[in-house]
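In: Show me the folded form of this:
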Amino acid sequence: MDRNLQQVNTILNLAKLTELDIKAESHVLEFIPQILDSKKVKLLEVNKETLEYLNSGECLFIKGTEDSHVVICSNSSTFELKEAETSNSLLLMPPLNHGKLIEETESRALRKQEVLGVYHTYYEMRHTKPKLQSLRNALAKYPYKGQDSEISEDIVGLSFTELKDITQASEEEIINRLQEMQATKVRGKWRLLDVGFLFGWVSYLDSILREKQLSLQEVTPCNVKDWMGLYDINDVTEKCISLFMEEDDDNLRWKSAAVSQLFALYLLPELRAFDSKDFFTAWQQSMPVGVTANEEHLNGVALVDYDSTPSLVKYLPEFELPEEINERLDILFRNRTKWTLQSITPYVQPLTDNNLNVAALLTKYARSSTINGVKYYSSKYIT
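Out: A predicted model of the protein is given here:
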């Protein structure tokens, strides 16, 4: 039934309030007959920055599969989507006149306000680390092994739109990851550069430098592009330069860690484990001139097991490990019972976010101990 001012004043008295305690305009809530189904229309709580982002005309994108948690993405960030409950009823209504929007008049007035929906749950957005492993897994189905291996004339690979659809991450995060990855566009489609191809590319350039009796520091990017033009297309050459070289005053030098890891990835997969003495010999002998193999370069790619006889180098690349922290640590601690912070960081760093860095994640999910002044991390569940 319709409310009148007398009824409103009665309610004010019950609440121990007077007309002087409220604005001149009072809202009377009216529930519409066909109220919205809360299962079909959901409420989402957003912070000020996200609200401004939406008001500017931008969109949020919900991404998820049957096997993964749902995330929601802006153009630059990824958020975990969590359902929250509230003991109070949340009412969905058109905008209300409140505060300064209500005119200061002496006469009292009632305004009807329709209630479109009643909710006891809503969704929260929590900033989270993007799920980027699916990006590599998808591209791995289309390895690029060089133009001589492209038998079919069909264009294979994935478009950027397809990558966005299958990756639980924002557009900006996907672009940044593609720049870091051993991936590039070939004939307009994204492909993952094969490890064997990359090894051959670096080795071929090294053979040219040896033949010309030059170090990489003595040549420019233009020199490299000219020499490698016969080896493969320019886009691939530019990607290889960015992956394995640093530019300094138009001259180049090898990124030792990146080259060392590439050569380790090339040498190890067939056997999965390698006698450490034989491995370090073969590893160093295969390196380009000017690159020195360092055991620290294996971090995130392989580990050295000094407890076995003989000691072994084991293939353990970070990109093959699960993205769930407990599952990843379980595999790591089964391969090595104690890890230093330096050696475990490449395996844990990809799982960190703005709230938890590597040390904080390990404090939460692992056990620490100090031996001879060195801090180690081990499984929480091993006594």
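
In: can we go C-alpha only for contacts and neighbour counts from here?
Out: Noted.

In: tally of neighbours for L303?
Out: 22 (other Cα atoms under 10 Å).

In: go on, the one 4 residues further on?
Out: D307: 9 surrounding residues under other Cα under 10 Å.

In: Next one: it relative to V313, how far apart?
Out: Counting by Cα to Cα, to the nearest Å, the separation of D307 from V313 is 11 Å.

In: quick check, distance from the host helix or strand of A257 to the centre of its chain.
Out: Using DSSP states H and E, A257 sits within helix 256-267. On the basis of Cα atoms, centre = their mean, to the nearest Å, helix 256-267 is displaced by 23 Å from the centre of the chain it belongs to.

In: so what does it touch, helix or strand wise?
Out: Where contact means 3 or more Cα pairs under 8 Å, 6 or more residues apart in numbering; DSSP states H and E, helix 256-267 is packed against helix 195-212, helix 234-244, helix 276-286.

In: Following the chain onward from the longest one, which element is next?
Out: Taking DSSP H and E as the definition, the helix or strand that follows helix 195-212 towards the C-terminus is helix 221-228.

In: Now show me the structure for the sequence below, then we'll compare the two:
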Amino acid sequence: MHAQIWGFSNCYWELRRQRPRLKKLKKLLMENPYDGPAVGSYAGGGAGTEGFWRILDFDYEMKLLGHVTQLVDSESWSFSRVPLSACLEELGSFEPKAMIEHCLNCYGRRYSIEDGQVMHALDEDKVCRATAQLLLQNAVKFNLSEFQEVWQQSVPEGMSARLDQLRGLALLDRSTKPETISLLREEDLPEDTLERFNSLFSLREKWMQDDIEPYIQDLCGEKQTTGALLTKHARSSVQSGFKGVMT
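Out: Sure thing, here's the model as predicted:
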């Protein structure tokens, strides 16, 4: 018995890894963000989000973080040793315990010590970055030096606010007098590569390479560099000794 050959093909399909596209999912979740339990409906029990995927309202998320950092300060805990059980016990009467734990997981690293007690080490960069977003979200532009002063005063005592913490979150303009800073979140830009570049160059005709890289890093494919991406979609230039790009 012989197998019958029906034809030949000189092409094939290849499976390639791609970055996940999550903006549609986030857009759906943002239609009904979770901003805390309804007034009068919470008495220290479980969160009303059980069984559902919800995204936290940013202001509510910062409220939770404020509770945690204030407790750390009042108890004189180290930022690197924040006990989960004590946080839940102290703050559980104000907010759902699941939300307190979620906040600690988002802004800290979870680990266990010798006796099995669960601890969290708060991440200075994440806390400072979120605080900066809270300050910037209601202003079109901020005087850079004034912003840095207010920002440092707003972060928990003992943490240091640095501009490198704001990559992909805020845009500095050093060409103006005074220098300014404004909110520009990478996650708010288009997912499509060409649309992303069009959006960025509609904001600025010319970009310094260090400024644009945080906004295109996620577009890079496997083994692709931001330099290769810029070579394909922009032209290189040198301004005052610094490497820049333009359309």
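
In: outside of the helix holding A257 of structure 1, which residues touch it?
Out: Defining contact as Cα atoms under 8 Å, 6 or more residues apart in numbering, one finds that helix 256-267 of structure 1 is touched by 195-196, 198-199, 243-244, 283, 286-287, 291-294, 297-298, 301-302, 315.

In: which of these are buried?
Out: Among the contacts of helix 256-267 of structure 1, those buried by neighbour count (16 or more other Cα atoms under 10 Å) are 195-196, 198-199, 243-244, 283, 286-287, 291-293, 297-298, 301-302, 315.

In: can you tell me which residue in structure 1 aligns to Y107 of structure 2?
Out: When the structures are aligned by TM-score structural alignment, the residue of structure 1 matched to Y107 of structure 2 is F244.

In: Which residue, neighbours along the chain excluded, lies closest to its match?
Out: The shortest distance from F244 of structure 1 to any non-neighbouring residue, by Cα to Cα, 6 or more residues apart in numbering, is to K255 (5.2 Å).

In: next one: T247 of structure 2
Out: Excluding its sequence neighbours, the residue lying closest to T247 of structure 2 (Cα to Cα, 6+ apart) is A234, at 4.8 Å.

In: distance of the one you found from E191 of structure 2?
Out: For A234 of structure 2 relative to E191 of structure 2 (Cα to Cα), the value is 17 Å.

In: what does S199 of structure 2 give?
Out: Taken as Cα to Cα, the span from S199 of structure 2 to E191 of structure 2 is 11 Å.

In: Give me the more crowded residue out of these two.
Out: E191 (17 against 13).

In: Before we go further, that one is sitting in a helix, right?
Out: No. Applying DSSP: H, G, I helix; E, B strand; the rest coil, one finds E191 of structure 2 to be coil, outside a helix.

In: And it, what's its match in structure 1?
Out: Counting by TM-score structural alignment, E191 of structure 2 corresponds to E323 in structure 1.

In: list the contacts for its match?
Out: For E323 of structure 1, the contacting residues are K131, Q133, L351, taking Cα under 8 Å, 6+ apart as the criterion.

In: neighbours around the counterpart of the second one in structure 2, how many?
Out: Mapped onto structure 2 by TM-score structural alignment, Q133 of structure 1 lines up with K23. K23 of structure 2 is surrounded by 14 other residues when neighbours are defined as other Cα under 10 Å.

In: Compute the number of surrounding residues for P214 of structure 2.
Out: Here the neighbour count serves as a burial measure; for P214 of structure 2 (other Cα under 10 Å) it reads 16.

In: Now tabulate the helices and strands packed on helix 256-267 of structure 1 in TSV and tack on distance to L91 of structure 1.
Out: Shown next, in TSV, are these (distance: least, Cα to Cα, whole Å):
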stretch	distance to L91 of structure 1
helix 195-212	57
helix 234-244	54
helix 276-286	66
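
In: highest average neighbour count across those?
Out: Taking mean count of other Cα atoms under 10 Å as the contact definition, the stretch among those with the greatest mean neighbour count is helix 234-244, which reaches a mean of 18.

In: which residues touch that helix?
Out: Contacts made with helix 234-244 of structure 1 from outside it, assessed by Cα under 8 Å, 6+ apart, are listed as 180, 182-186, 198, 221, 225, 228-229, 254-256, 258-259.

In: In those, find the pair that's most separated.
Out: Across the contacts of helix 234-244 of structure 1, no pair lies farther apart than V186 and S256, at 26.5 Å, counting by Cα to Cα.

In: OK, contacts around the aligned residue in structure 2 for A366 of structure 1?
Out: A366 of structure 1 maps onto A234 of structure 2 when the alignment is built from TM-score structural alignment. A234 of structure 2 sits next to V245, M246, T247 when contact means Cα under 8 Å, 6+ apart.

In: now A234 of structure 2: how far from T131 of structure 2?
Out: The span separating A234 of structure 2 from T131 of structure 2 equals 33 Å under the rule Cα to Cα.

In: hmm, back to that, which ones are touching the counterpart of the residue nearest to F244 of structure 1 in structure 2?
Out: Structural alignment (TM-score structural alignment) places K255 of structure 1 against D123 in structure 2. Contacts for D123 of structure 2 (Cα under 8 Å, 6+ apart) come out as Y107, G108, R109.

In: And for the aligned partner of F142 of structure 2 in structure 1, the neighbour number?
Out: Residue-level alignment of F142 of structure 2 against structure 1, with TM-score structural alignment as criterion, gives F274. A count of nearby residues for F274 of structure 1, using other Cα under 10 Å, gives 20.

In: F274 of structure 1 reaches K314, doesn't it?
Out: Yes. The pair formed by F274 of structure 1 and K314 meets the contact definition of Cα atoms under 8 Å, at 6.5 Å.

In: which residues of structure 1 fall in helices?
Out: Across structure 1, reading from the start of the chain, the helices by DSSP state H fall at 5-14, 48-55, 133-139, 160-166, 171-180, 195-212, 221-228, 234-244, 256-267, 276-286, 325-335, 341-348, 358-365.

In: From K27 of structure 2, how far out is the equivalent of S207 of structure 1 over in structure 2?
Out: If you follow S207 of structure 1 across to structure 2 using TM-score structural alignment, you land on Q70. From Q70 of structure 2 across to K27 of structure 2, the span is 32 Å (Cα to Cα).
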